[in-house]
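Chemist: Got a predicted structure here, sequence first:
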Amino acid sequence: MFRKKMGDRDELHVLAVDDSVIERKFLEIMLKKSHYKVTTAENGLRALEQLGLIGDENPSTMEGNDLKVNLIITDYCMPGMTGYELMKKIKESPNLKTIPVVIMSSENIPTRIKKCLEDGAEEFMLKPLQQSDVLRLRNHVP
């Protein structure tokens, strides 16, 4: 339901989640440069709203439950809800659990990386992301 079949690999839609405006804009630019359609969210709760997992007070401001993404990339360290917690909520949803989630962080903490990968993350990328990292995201979308 939340993944449409792609005839053209350039139509991939990524939900990018990061609490830093600068990091989020940088990621959006890199994704668009690699021909991804991009939707951004400033935190985990906003991402869950956009995915239709929790209600939104003003549904006219976005697509709501109609947001269809092929991949979610999220920062690990965010206030309120970590990228790990966001991934867990997505993986618990029957409608969203098949969407690949990539977690990124500027902190190289092996135990954190291992836990994220064991619990459902497709990949853990270290910031700052490079254009080659963004291109590699295509490998995670069937």
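Modeler: The structure has been received and is ready for your questions.
Chemist: hey, let's count contacts and neighbours off CA atoms from now on
Modeler: OK.
Chemist: Tell me which helix or strand residue 88 sits in.
Modeler: helix 83-92 (DSSP states H and E).
Chemist: any idea which residue sits dead centre in the chain?
Modeler: residue 72 (2.1 Å; C-alpha atoms, centre = their mean).
Chemist: Surely that residue forms part of a strand?
Modeler: Yes: looking at residue 72 with DSSP: H, G, I helix; E, B strand; the rest coil, it is inside a strand.
Chemist: So which bits of the helix holding residue 88 are buried?
Modeler: 83, 84, 86, 87, 88, 90, 91 (16 or more other C-alpha atoms under 10 Å).
Chemist: got another, please set it beside the one above:
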Amino acid sequence: MNGCGSSMSKEMVDSGDEPHVLAVDDNLLDRTLVEKLLKKSSCKVTTAENAARALEFLGLNLDNNQRNNSVSKVNMIITDYCMPGMTGYELLKKIKESSIFREIPVVIMSSDNSPNRVNQCLEEGAQMFMLKPLKQSDVTKLKGHLMNSRS
């Protein structure tokens, strides 16, 4: 890999015209798969191994005085639903409560597509709910949402 991993460097955020996706998953294999599929589709990808790291990357764990200088620009967030500490659903709620990030599409992934879980996520503002493991055809669907979020 080219240094993306779970490191969150600023040069990845500000360079190029590729859509930037923050991929959050506690499972290394799933996170790597999502990263490879998105990069294959010409996306810039930053990964985080849990919701706390994602919030840190976005600057949502900081107080309002610090937040403005450290906000990271992403075009989409894709997160696993089931993670220790904070679930993807709880991460979704925090993002949608943020005035800075509320308009960014959030996609929830899970190996369990129970109707209650899907509806709960969509009602809270998730753009899509996708079954794991992600496939290239899923990423093609995501690209449409990514292009819309960049305009």
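Modeler: Right, received. Where do you want to start? These figures come from a predicted structure and were not determined experimentally.
Chemist: any idea how far the residue nearest to the centre of structure 1 is from residue 83 of structure 1?
Modeler: 10 Å (C-alpha to C-alpha, to the nearest Å).
Chemist: so which of the buried residues of helix 83-92 of structure 1 comes closest to residue 52 of structure 1?
Modeler: residue 90 (10.6 Å; C-alpha to C-alpha).
Chemist: coming back round to it: any idea which helix or strand comes after the helix holding residue 88 of structure 1?
Modeler: Toward the C-terminus from helix 83-92 of structure 1 - assigned by DSSP H and E - lies strand 101-105.
Chemist: Check the mean deviation of that following strand from structure 2.
Modeler: With mean C-alpha distance after the TM-score superposition for structure 1, strand 101-105 of structure 1 departs from structure 2 by a mean of 0.2 Å once superposed.
Chemist: In structure 2, which residue range corresponds to that strand?
Modeler: Residues 106-110 of structure 2 are matched to strand 101-105 of structure 1 when aligned by TM-score structural alignment.
Chemist: For structure 2, which segments are assigned as helices?
Modeler: Along structure 2, the segments classed as helices by DSSP state H run 10-14, 28-40, 51-58, 64-70, 88-97, 115-124, 136-150.
Chemist: These: which one's closest to residue 104 of structure 2?
Modeler: Of all the helices of structure 2, helix 136-150 comes closest under C-alpha to C-alpha, at 6.7 Å.
Chemist: List the buried residues for the closest one?
Modeler: 142, 143, 145, 146.
Chemist: and the second one, how far is that from residue 56 of structure 2?
Modeler: Put plainly, it is residue 143 of structure 2. 25 Å.
Chemist: Likewise for the first one?
Modeler: Taking C-alpha to C-alpha as the measure, residue 142 of structure 2 and residue 56 of structure 2 are separated by 24 Å.
Chemist: Which position in structure 2 pairs with residue 17 of structure 1?
Modeler: Under TM-score structural alignment, residue 17 of structure 1 pairs with residue 24 in structure 2.
Chemist: Would you check that residue 87 of structure 2 makes contact with residue 51?
Modeler: Yes: assessed by C-alpha atoms under 8 Å, residue 87 of structure 2 is found in contact with residue 51 at 7.1 Å.
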